[in-house]
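Visitor: The following comprises the amino acid sequence and a computationally predicted model.
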Amino acid sequence: MSVSSVAARYAKSLIELAKEKNVVDIVYDDMLLFKDTASKNRGLMLALGSPVVRHEKKLGILKALFSERVHPVSYTIFTIITKKNREAILDAIAEEYITIYNSYRGIQKATITSSTPLTDALRKQFSDMVAEATGKTVELEEKVDDRLIGGYILRVGDRQIDASLRSRLNELRLEFAP
């Protein structure tokens, strides 16, 4: 079974437990904390994924890092995953939980990449456009890439609108290339 399907099952179980205990938002914050910690500390995920490190040691690492910082429901999933020898997919479970949470709360993440920082009017225009298309509340992430020359690239889920000057120039170059 693939990592993503296993992670999805654990994440679904976790969100159901969090709903039952009325701590969905707290567990969401905990999953963000875990994901952030894992991304900033490569050694953590290497240790959790290592077959050489014993499971008791991995649980000790998780306990030292998170037992005082996360809700007991979140810490319980860490314990269960460790006992099931699936510590290496904890980051995938956290990612999947965040995705399920966003869907549960009606939040659509969108990324806008532009050549210059967005003005408030443009930010609102992009948010409104995505909200109208998806019917969800929009969480807009902004990135600046000066290689675009002008225009923007809007990514919503697995869809992308590339209205950058760089892509237009590449299209023209391919059109006129011998």
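Guide: Cool, the structure landed. None of the values given here were measured: they were computed from a predicted structure.

Visitor: From now on I want contacts and neighbour counts done on CA atoms only, so please keep to that.
Guide: OK.

Visitor: And stretch 59-75, what's buried?
Guide: Within stretch 59-75, the residues that qualify as buried by neighbour count (16 or more other Cα atoms under 10 Å) are 59, 62, 66-67, 70, 73-75.

Visitor: Could you single out the nearest of those to residue 122?
Guide: Proximity to residue 122 was ranked across the buried residues of stretch 59-75 by Cα to Cα; first place goes to residue 70, at 37.3 Å.

Visitor: which residue sits closest to the closest one, ignoring its sequence neighbours?
Guide: In this structure, residue 70 finds its nearest non-sequential neighbour in residue 30, 5.6 Å apart by Cα to Cα, 6 or more residues apart in numbering.

Visitor: For that neighbour, give its distance to residue 157.
Guide: With the distance defined as Cα to Cα, to the nearest Å, residue 30 ends up 23 Å from residue 157.

Visitor: Among these two, which residue is more densely surrounded?
Guide: Remark: of residue 30 and residue 157, residue 30 carries more neighbours, 20 against 10, as counted by other Cα atoms under 10 Å.

Visitor: Could you say which helix or strand holds that one?
Guide: Mapping residue 30 onto the secondary structure by DSSP states H and E places it in helix 24-40.

Visitor: which of the residues in the helix or strand following that helix are buried?
Guide: Once the chain leaves helix 24-40, the next helix or strand it forms, by DSSP H and E, is helix 42-49. By neighbour count on 16+ other Cα under 10 Å, the buried set for helix 42-49 is 44-45, 47-49.

Visitor: swap in stretch 82-101?
Guide: 82, 85-101.

Visitor: the helices in the protein, which residues?
Guide: The residue ranges that make up the helices of the chain, judged by DSSP state H, are 3-21, 24-40, 42-49, 55-66, 72-83, 90-105, 120-134, 165-176.

Visitor: and the angle for the longest one with helix 72-83?
Guide: So that's helix 3-21. Taking axes from the mean of the first three to the mean of the last three Cα atoms, to 10 degrees, one finds that helix 3-21 is oriented at 150 degrees with respect to helix 72-83.

Visitor: another one to put next to it:
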Amino acid sequence: MAAEDPSVSGVSGRYATALFELARDERALEAVAADLDKFDALLNESADLRRLVRSPVFSADAQLKALGAVIERAGIAGISANFLKVLTANRRLFAVSDVIRAFRALVARFKGEAAADVTVAEALSDKNLDALKSALKSVTGKVVTLNVKVDPAIIGGLVVKLGSRMIDSSLRTKLNSIKHAMKEAG
């Protein structure tokens, strides 16, 4: 299953596939997905947690102890908690963001959905999110789940990555194109 999707490959793909198959077999896909979303949100909010996850300086025992406290406080338990502990014990916690992304892709494919990574300069209104979902559904023929990231550096517009396709209509990219065209003309 993992080989069908280029976003689900390598170490993170193998871990995500194992977690997906276990969660599917235990009929716990929704619970595991919710727990991983919680952990992903914690990662995005806490520089200290990101440092713990990514830094090779911490021993597996130190990471495991700190992670245990974090997931307990967050209410993450069962398959998800055990999985995060296995990643840590195997010294693969640094790949947790990629594993979560690959797991989401597997769940989306299982449900007949598609997942799109969308980068915007500022948060979109619900009306604009719905319009974007509708536009992507008309292109893919599937229900599209959006993973929205706000990055003011793109100035305006949006960047949409859906599977192996990427549409970059950001103002930053357009300005860079103009800049290069002017350099070549001059």
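Guide: Arrived safely, thanks for sending. None of the values given here were measured: they were computed from a predicted structure.

Visitor: Got a TM-score for the two of them?
Guide: Their TM-score after superposition, calculated using TM-score structural alignment, normalised by the length of the first structure, is reported as 0.73; 171 aligned residues with a Cα RMSD of 3.5 Å.

Visitor: Show me which of the buried residues of stretch 59-75 of the first structure is closest to residue 10 of the first structure.
Guide: Distance to residue 10 of the first structure, by Cα to Cα, is smallest for residue 74 among the buried residues of stretch 59-75 of the first structure, at 11.7 Å.

Visitor: and the gap between that closest one and residue 168 of the first structure?
Guide: In this structure, residue 74 of the first structure lies at 47 Å from residue 168 of the first structure, with Cα to Cα as the measure.

Visitor: can you check residue 70 of the first structure too?
Guide: In this structure, residue 70 of the first structure and residue 168 of the first structure are 48 Å apart, going by Cα to Cα.

Visitor: what does residue 90 of the first structure give?
Guide: Counting by Cα to Cα, the gap between residue 90 of the first structure and residue 168 of the first structure amounts to 41 Å.

Visitor: Report the contact partners of the counterpart of the residue nearest to residue 70 of the first structure in the second structure.
Guide: Matched by TM-score structural alignment, residue 30 of the first structure corresponds to residue 35 in the second structure. The contact partners of residue 35 of the second structure, by Cα atoms under 8 Å, 6 or more residues apart in numbering, come to 76-77, 80.

Visitor: which non-adjacent residue is nearest residue 26 of the first structure?
Guide: If the residues on either side of it in the chain are set aside, residue 26 of the first structure comes closest to residue 71, at 7.0 Å by Cα to Cα, 6+ apart.

Visitor: So that neighbour sits against residue 24, correct?
Guide: No. Contact status for residue 71 of the first structure versus residue 24: not in contact, 10.5 Å apart, counting by Cα atoms under 8 Å.

Visitor: Need the residue closest to the centroid of the first structure.
Guide: Averaging the C-alpha coordinates of the first structure gives a centre point, and the residue nearest to it by Cα atoms, centre = their mean is residue 95 (4.9 Å).

Visitor: which residue packs closest to residue 80 of the second structure, ignoring adjacent ones?
Guide: The spatially closest residue to residue 80 of the second structure, leaving aside those adjacent along the chain, is residue 32, at 5.5 Å (Cα to Cα, 6+ apart).

Visitor: Count the residues that sit near that neighbour.
Guide: Here the number of neighbours of residue 32 of the second structure (other Cα under 10 Å) works out to 24.

Visitor: surely it meets residue 22?
Guide: No. In this structure, residue 32 of the second structure sits apart from residue 22 without contact. The criterion is Cα under 8 Å, and the distance is 10.0 Å.

Visitor: hang on, the earlier thing: angle of the helix holding residue 30 of the first structure against helix 72-83?
Guide: 50 degrees.

Visitor: Figure out the length between the terminal residues of stretch 99-118 of the first structure.
Guide: Comparing the first residue of stretch 99-118 of the first structure with its last one, the separation is 26 Å (Cα to Cα).

Visitor: got the buried residues for it?
Guide: By neighbour count, and taking 16+ other Cα under 10 Å as the criterion, the buried residues in stretch 99-118 of the first structure are 99-102, 107-115, 118.

Visitor: Can you tell me which of the residues you listed is closest to residue 141 of the first structure?
Guide: The shortest separation between residue 141 of the first structure and any of the buried residues of stretch 99-118 of the first structure is 4.7 Å, and it belongs to residue 111 (by Cα to Cα).

Visitor: which residues does the closest one contact?
Guide: If a contact means Cα under 8 Å, 6+ apart, then residue 111 of the first structure has 140-143, 154-156 as its contacts.

Visitor: Tell me which residue of the second structure matches up with residue 8 of the first structure.
Guide: By TM-score structural alignment, residue 8 of the first structure lines up with residue 13 in the second structure.

Visitor: err, residue 84 of the first structure, not the other one
Guide: Aligned against the second structure by TM-score structural alignment, residue 84 of the first structure finds its counterpart in residue 90.

Visitor: now swap in residue 135 of the first structure and tell me
Guide: Residue 135 of the first structure is assigned residue 141 in the second structure as its aligned equivalent, the criterion being TM-score structural alignment.
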